[in-house]
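**Student:** curious how this folds, go ahead:
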Amino acid sequence: MSVPTRGAVIRYSYLWADESAVGAEEGRKDRPSLVLALAVRKEDGLTEILVLAVTHSPPRTETDGVLLSPDIKRHLGLDDAPSWIVTTEANFFVWPGPDLRPIPGRKPATVVYGHVPDGLLTRVARSYLNNRQRQRNRMVRRTE
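**Tutor:** So this is what the prediction gives:
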């Protein structure tokens, strides 16, 4: 399975920080997640991926997430309900990892819904970095 690029939206068993804090090791729901960053480890050449969850739940404050437009959701093949990319937490894992899930009904089988436009990716990255700078985000490192 090839490594996705930044801006890809993948189907992933996302583990929320609150779930991880109480000992959960598996996400309760497979969901679209945005690949925000990738890094190749020098010592072994493995690729680490940073993903942010896509959710129907509105963020608590405007700075906690970025709204996905209906056009982008349609392009990705997602439902019509409003959705946000959460920028106050992330999952971090070695690609491909055990928590990827094939998208139901897609032929050929794939875990990638598609890609968001560069402008949206930039807005998400700024929001994530601003939350991190203000110490308003949490990272869940997933097992390999």
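
**Student:** only C-alpha atoms from now on, for both contacts and neighbour counts.
**Tutor:** Will do.

**Student:** list the residues that contact the nearest residue to residue 142 once chain neighbours are set aside.
**Tutor:** Excluding its sequence neighbours, the residue lying closest to residue 142 (C-alpha to C-alpha, 6 or more residues apart in numbering) is residue 93, at 5.2 Å. Shown in contact with residue 93 (C-alpha atoms under 8 Å, 6 or more residues apart in numbering): 48, 49, 50, 141, 142, 143, 144.

**Student:** here is the second sequence; please produce its structure so I can put it next to the first one:
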Amino acid sequence: MDSERHWIRFDELNRFTWPGYDLRPKPDGTYQYGMLPRGLFEALRNGIVEVHRARRAQLVPRDE
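**Tutor:** Just a heads-up that it's a prediction; the model follows:
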């Protein structure tokens, strides 16, 4: 990610094949570039669970 502002939506979950056509592996052949900070991961998980329980989540197909 760059230094620009980014948004996370809990009610719209992308569904796609991993790794996708638009991802390029690192020189060692992996796709992992690091870990999410624990607080961010927990906020993501909790937000997604809350929206799912309220039946407001939708899956959006992103494969082309």
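
**Student:** burial of the aligned partner of residue 89 of structure 1 in structure 2, as a residue count?
**Tutor:** Mapped onto structure 2 by TM-score structural alignment, residue 89 of structure 1 lines up with residue 12. The local packing of residue 12 of structure 2 (other C-alpha atoms under 10 Å) involves 14 other residues.

**Student:** ok now do the closest residue to residue 12 of structure 2 other than its chain neighbours, which residues does it touch?
**Tutor:** Excluding its sequence neighbours, the residue lying closest to residue 12 of structure 2 (C-alpha to C-alpha, 6+ apart) is residue 58, at 5.2 Å. By C-alpha under 8 Å, 6+ apart, the contact list for residue 58 of structure 2 reads 11, 12, 13.

**Student:** hmm, back to that, list just the nearest of the contacts of residue 93 of structure 1 to residue 78 of structure 1.
**Tutor:** residue 50 (21.0 Å; C-alpha to C-alpha).

**Student:** residue 48 of structure 2 - that's part of a helix, no?
**Tutor:** Yes - counting by DSSP: H, G, I helix; E, B strand; the rest coil, residue 48 of structure 2 is located in a helix.

**Student:** map it across to structure 1 for me.
**Tutor:** Applying TM-score structural alignment, one finds that residue 48 of structure 2 aligns to residue 128 in structure 1.

**Student:** leaving out sequence neighbours, find the closest residue to its match.
**Tutor:** Closest residue to residue 128 of structure 1 apart from its sequence neighbours, by C-alpha to C-alpha, 6+ apart: residue 87 at 4.6 Å.
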